[in-house]
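In: Structure of the sequence below:
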Amino acid sequence: MSHWIEVAAEGDLFEGAAIAVAPQGLDIAVYKTEGGEVFATDNTCSHGQARLCDGYMEDYEIECPYHQGRFDIRTGEATLPPCVAPVKSYPVKLEDGKVWLEI
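Out: Model prediction:
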């Protein structure tokens, strides 16, 4: 059964960047687009042990800092090799200045 967990303050997020959060021991990247939308995926690249929050973000894609493969931050789908397996994505909501993830 899933439930919502507060993971950060909305002010912790910066447009065009990601931060790492660790609710319940999970390693999750939370992204804020240039347009202010917020998304979340697993923080570990499915191709190697790279942290996605350290990658380059453009529009709705995050680039793995090790091998330059990419993922769609909205769905977790791999969009550029060598990444082919998706990463898990999580529903996000902003409420009362806080970031919540459905785990």
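
In: from here on, contacts and neighbour counts on C-alpha atoms
Out: OK.

In: show me the contacts for the closest residue to residue 72 other than its chain neighbours.
Out: Among residues not flanking residue 72 along the chain, residue 61 sits closest, at 4.6 Å (C-alpha to C-alpha, 6 or more residues apart in numbering). With contacts defined as C-alpha atoms under 8 Å, 6 or more residues apart in numbering, residue 61 is in contact with 70-73.

In: So which of those residues are in strands?
Out: 70-72 (DSSP state E).

In: can you redo those residues as TSV with neighbour count and distance to residue 54?
Out: Formatted as TSV, those follow (neighbours: other C-alpha atoms under 10 Å; distance: C-alpha to C-alpha, whole Å):
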residue	neighbour count	distance to residue 54
70	27	13
71	28	13
72	22	15
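
In: out of those residues, who's nearest residue 15?
Out: The shortest approach to residue 15 among those belongs to residue 72, at 16.1 Å (C-alpha to C-alpha).

In: Here is a second sequence; please produce its structure as well for comparison:
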Amino acid sequence: MSDWIRACALDDIDAEDVMRFDHDGQTFAIIRAPDDTVYVTDGLCTHERVHLADGLVMGHVIECPKHNGRFDYRNGKGLKAPICVDLKTYEAKVEDGDILFRLG
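Out: Modelled structure (predicted):
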């Protein structure tokens, strides 16, 4: 049994966009970078637990829709106040046109 989780098809997300994905009681943000690389982070902002899928993706940054806190989604680093805690990121890949990630 594989430990990879299928999130969605690559074509379900436009370049420089984000999509919410819920799995096993947890929320994730599935992000497609401008160069079509995919990234997966926790889906809730670390500041006030707002869904990041409602935010804006610009280059390699995702902005929280509530207080405009920003993260580098490639490594989860908080970039702008009020963010004090970095975002958890997960290994992701595209295989046969699907976005997969794993929790480990």
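
In: quick revisit: compare the contacts of residue 61 of structure 1 with structure 2 and list the overlap.
Out: Contacts conserved in structure 2 for those, using both residues aligned by TM-score structural alignment, their matches' C-alpha atoms under 8 Å: 70-73.

In: so which strand or helix has residue 62 of structure 2?
Out: Element membership of residue 62 of structure 2 [criterion: DSSP states H and E] is strand 61-63.

In: all helices in structure 2, in order from the N-terminus.
Out: Taking DSSP state H, structure 2 contains no helices at all.

In: in it, which spans are strands?
Out: For structure 2, applying DSSP E gives strands covering 5-9, 17-23, 26-32, 38-42, 56-58, 61-63, 70-72, 77-80, 89-95, 98-102.

In: pretty sure residue 87 of structure 2 is touching residue 76, no?
Out: Yes: contact criterion C-alpha atoms under 8 Å: residue 87 of structure 2 and residue 76 qualify, at 4.3 Å.

In: for the residue lying closest to residue 100 of structure 2 once chain neighbours are set aside, what are its contacts?
Out: Spatial nearest neighbour of residue 100 of structure 2, excluding adjacent residues (C-alpha to C-alpha, 6+ apart): residue 6 at 4.5 Å. Neighbour list for residue 6 of structure 2: 98-101 [criterion: C-alpha under 8 Å, 6+ apart].

In: Next, the contact list for the most centrally placed residue in structure 2, please.
Out: Nearest to the geometric centre of structure 2 sits residue 29, at 3.2 Å (C-alpha atoms, centre = their mean). The neighbourhood of residue 29 of structure 2, defined by C-alpha under 8 Å, 6+ apart, consists of 18-21, 40-44, 52-53.

In: Out of those residues, which are shared with structure 1?
Out: Checked against structure 1 (both residues aligned by TM-score structural alignment, their matches' C-alpha under 8 Å), these that hold up are 18-21, 40-43, 52-53.
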